[in-house]
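1. quick one, fold the following:
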Amino acid sequence: MLVTSRRLSCLATQFGRAWVSSEPTRRPPPARPHWMERVESPPVNLSDTHPNQHDMHSDPRREIIGNRDVLREGYDPETIRHRAAEIDALSTLLSPTKVGGITETALLYGPPGSGKTCTTTAVLEEIENEHGVPTVAVNCWDDHTKSRVLYSVLKSLVGQTAYDQERTAASTLLDAVKDAIDEPTIIFLDEADKLVDEGVLRDLYEIEPVRLLLAGNDRHRVVGNLEHRVYSRIGTAQDVEFEKYHDGQLVEILEDRLTAAKVKPDIVSDEALAGIADAGSRDARKAIATLRNALDIVVLEGADEVTGPIIERAEQKAEQDIAHARISSLTASQTLVLKVLFDIGASTSGTIYDEYEQRIDDPAVDRTVRGWLTTKFPQYNLVTIREEENPQEYELTDAARAILE
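-> Sure thing, here's the model as predicted:
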């Protein structure tokens, strides 16, 4: 199923929503307009190395790839495949026209690379455009403290602000956010399970016009550690689950990206595309990064096409690229835990914590570090768990080790 997003005009029956079959003989229901019609769509992320402006016309890559922009990290695609049900659910929860208005709190969860961010971004932009509802998006992977979240929310609401992000007290920023909100406003906290102070959820929830939208990889990691009085309200949020893509779905996503990038025909065969999807391990972000790196190798080495060995190298590079991005966004305390693992090798959580505690003045509690080791780091392919050991041990993945070396 193919779903076109925000650059096409409307979203659902309440926002112009429509279903489209991938079979050309099936026609969409007449009540659903064109925003889900089949169109040629773009890919994410191709290369971190863009040629300088003056070299663009002489760069041989332009002969193979017509539009590199659609392959870059963070590109928002024109079309969203295989997420129609999730879009319908989000559109209903966030509709200001439904009985009761916009849902007070909603929670999206699912593994990395399952389309949570791009799907939600598309729905929010449609709601803002069609209904004039203010929306704010904060990436808690980058802004993981209370002050950084509140500053990001404030800046999104009012534009430039005289407050200093690092020096202004969180209480002052919270008061400024309250003053800036005088109508129902949707605040989307992406990667909410990366927050180091869940108290900001309570602070935002208690602002009467705020409607909270939280996204994370694991539901429990987002709301499981909230204090009881906060959990009693936020912990009962409406859920929208995003499941992993299947290989066939990833192939279609990659096909869209190849088409939008105007990649020269015959560079990526159907067999190679299936291999790239398989390398993605049902993670769209990894699959797209693998495609990007495979095309880079073809260009830089003058190969005729993407081959199996090229895919293997591209997958390894993709894992390192993703690991680098994730490690660079960790807190200093989280990064130190990884450095401890790098230095001492595979170890139990107790051994890791003892060494970590000796290296830092204000350590996180043992329970928090154990949570990073058992959930957060494995989810992001930074740590593997050796369950065959008793007690179980933790060690860095090859990708994480390559970055920390």
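2. C-alpha from now on. contacts and neighbour counts both.
-> OK.
3. can you pull the buried residues of stretch 199-219?
-> By neighbour count on 16 or more other Cα atoms under 10 Å, the buried set for stretch 199-219 is 200-202, 204-205, 207, 209-219.
4. which residues of the stretch 201-350 of the chain fall in strands?
-> Secondary structure of the stretch 201-350 of the chain by DSSP state E, counting those that start in this stretch: the strands cover 210-216, 238-241.
5. in the protein, spot the helix with the most residues.
-> Longest helix in the chain, counting residues (DSSP state H): helix 308-328.
6. so how far is that one from its chain's centroid?
-> When C-alpha coordinates are averaged (Cα atoms, centre = their mean, to the nearest Å), helix 308-328 and its chain have centres 17 Å apart.
7. what are the contacting residues of it?
-> With contact meaning Cα atoms under 8 Å, 6 or more residues apart in numbering, helix 308-328 is reached by 272, 275-276, 279-280, 286, 289-294, 297-298, 335, 380-382, 399-400, 402-403.
8. list only buried entries from those residues.
-> Neighbour-count burial (16+ other Cα under 10 Å) applied to the contacts of helix 308-328 gives 272, 275-276, 279-280, 286, 289-294, 297-298, 380-382, 399-400.
9. any chance of the strands of the stretch 201-350 of the chain in a markdown table, plus distance to residue 247?
-> As requested, the strands of the stretch 201-350 of the chain are exported to a markdown table (distance: least, Cα to Cα, whole Å):
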| stretch | distance to residue 247 |
| --- | --- |
| strand 210-216 | 23 |
| strand 238-241 | 19 |
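10. looking at the ones you listed, which is closest to residue 129?
-> Ranking the strands of the stretch 201-350 of the chain by their distance to residue 129 (criterion: Cα to Cα) puts strand 210-216 first, at 17.2 Å.
11. sequence B follows; please return its structure for comparison with A:
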Amino acid sequence: MITDARVLRTGFVPREVEHRDAEVTHLTEILAPLTNGEPADTTLLLGPSGVGKTCLAKYTAEQLRQEVLDVEYQYVNCWQNFSEFRTIYRILEGLGKTVDIHRQSTPRDELFERLRQYDGSPCVVILDEVDQLEDKRLLYHLHELSHFSMLLIANRERDLFATAGERLTSRLTGSERVRFDRYSAGELISILNARAKWGLEEGVISDSQLETIADAAGGDARVALSILRTAARQAQRQNLTEITDEVVEAAIPEARVERHEKDLETLTHHQRTLYQIIEEHEAISPSDLYEKYEQRVDDPKTNRTVRNYLSKMDQYDVIEAAGTSRDRTYRSVSESFEHIE
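-> Coordinates of the predicted model:
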């Protein structure tokens, strides 16, 4: 039933990006100076999760690399690589400049120096979840290096600037911006149909089933693809010749659980500690949460950084924030999954 599992993964970059023509055109125009050997402006790609920001950034950078032989691009997810060292290391690793770097002992300044000395092809650096960088001064330094052009991906601009210094904020304020809205149900159906065409046998899923998946996803392509993948996997395990309505209905909550577990795996030590505390309480206020957090970790982050963590976790439905800033409480979302075995 599944002919190409890669196509059903959320990280897959298709040959054509569906329903983002205006955004592709805008970003292509921003990166156009690279075709003449000049750096491109730093660009912010902004919008909620599951709207195609990462896919479009990779797609456009790859199209540019096919057009201009001497242009590179490097992708780093700053949620997993949240420290300055790890982010720089990933960039240098992609450029083949880490052969003699020891991850435990190489000074940070030496990594910076390697970035400064890089004299290869112009490079587009895609920093995903960039608001999760612990020390955003890295962005200031990269901004100064003419060989590197930055695409910075975040859900909300204010989260990126919340922990940025005044110097960096003044630099990023003038950046280009590409904004993304949620997909409509019709657009999600079109995206799902294209993935099904390339990843599944012909005719195994109906238009009405794709519509059901799109409606359940609420404009989030990550969720929609997770449901499609789960449904196809379950049908294949049951040796069915097609995906049934029952399989689709069962896949919707199962995909949500799988998505939730994968998001939990991405949490840093500090974020996981916050999550565990929230799970232990029916609801907890920010002040009580921070107090308990301080007691559990040896090197607590600032209150401001913790608020940034919680905002990000709420955006990805890892936790649920309720109320205004004055009476806000945090709750676990895991209770909604308890009925699913």
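12. count the neighbours of the residue in the first structure that residue 160 of the second structure lines up against for me.
-> Residue correspondence to the first structure (TM-score structural alignment): residue 160 of the second structure is matched to residue 222. Using other Cα atoms under 10 Å, residue 222 of the first structure has 24 neighbouring residues.
13. contacting residues around the residue nearest to residue 222 of the first structure when sequence neighbours are not counted?
-> Nearest-residue entry for residue 222 of the first structure: residue 193, 4.5 Å, with adjacent residues in sequence omitted and distances by Cα to Cα, 6 or more residues apart in numbering. By Cα under 8 Å, 6+ apart, the contact list for residue 193 of the first structure reads 140, 215, 216, 217, 218, 221, 222.
14. can we see that at 7 Å?
-> Neighbouring residues of residue 193 of the first structure by Cα atoms under 7 Å, 6 or more residues apart in numbering: 216, 221, 222.
15. tell me how far it lies from residue 170 of the first structure.
-> To residue 170 of the first structure, residue 193 of the first structure is 20 Å away according to Cα to Cα, to the nearest Å.
16. and if you look at residue 68 of the first structure?
-> In this view, residue 68 of the first structure and residue 170 of the first structure are 41 Å apart by Cα to Cα.
17. then residue 233 of the first structure?
-> Distance, residue 233 of the first structure to residue 170 of the first structure, by Cα to Cα: 22 Å.
18. quick check on the two: which one has the bigger neighbour count.
-> residue 170 (19 against 13).
19. I'd assumed residue 147 was in contact with that one.
-> Yes: assessed by Cα atoms under 7 Å, residue 170 of the first structure is found in contact with residue 147 at 4.8 Å.
20. now the residue nearest the centre of the first structure: which helix or strand?
-> For the first structure, the residue nearest the mean C-alpha position is residue 117 (4.9 Å; Cα atoms, centre = their mean). According to DSSP states H and E, residue 117 of the first structure maps onto helix 116-131.
21. may I see the buried residues of that helix?
-> Within helix 116-131 of the first structure, the residues that qualify as buried by neighbour count (16+ other Cα under 10 Å) are 116, 117, 118, 119, 120, 121, 122, 123, 124, 125, 126, 127.
22. any idea which of those is closest to residue 255 of the first structure?
-> Nearest to residue 255 of the first structure among the buried residues of helix 116-131 of the first structure is residue 118, at 17.6 Å by Cα to Cα.
23. that closest one -> the second structure?
-> Superposed on the second structure with TM-score structural alignment, residue 118 of the first structure falls opposite residue 55.
24. just residue 90 of the first structure next, same as before
-> Match for residue 90 of the first structure (TM-score structural alignment): residue 27.
25. mean shift of the helix or strand containing that match relative to the first structure?
-> Per DSSP H and E: residue 27 of the second structure is located in helix 21-31. With mean Cα distance after the TM-score superposition for the first structure, helix 21-31 of the second structure departs from the first structure by a mean of 0.5 Å once superposed.
26. so that helix versus strand 148-154, what angle?
-> Orientation check (axes from the mean of the first three to the mean of the last three Cα atoms, to 10 degrees): helix 21-31 of the second structure against strand 148-154 gives 150 degrees.
27. just give me how far helix 21-31 of the second structure sits from the chain centre.
-> 19 Å.
28. now do stretch 109-117 of the first structure
-> Distance, centroid of stretch 109-117 of the first structure to centroid of chain: 6 Å (Cα atoms, centre = their mean).
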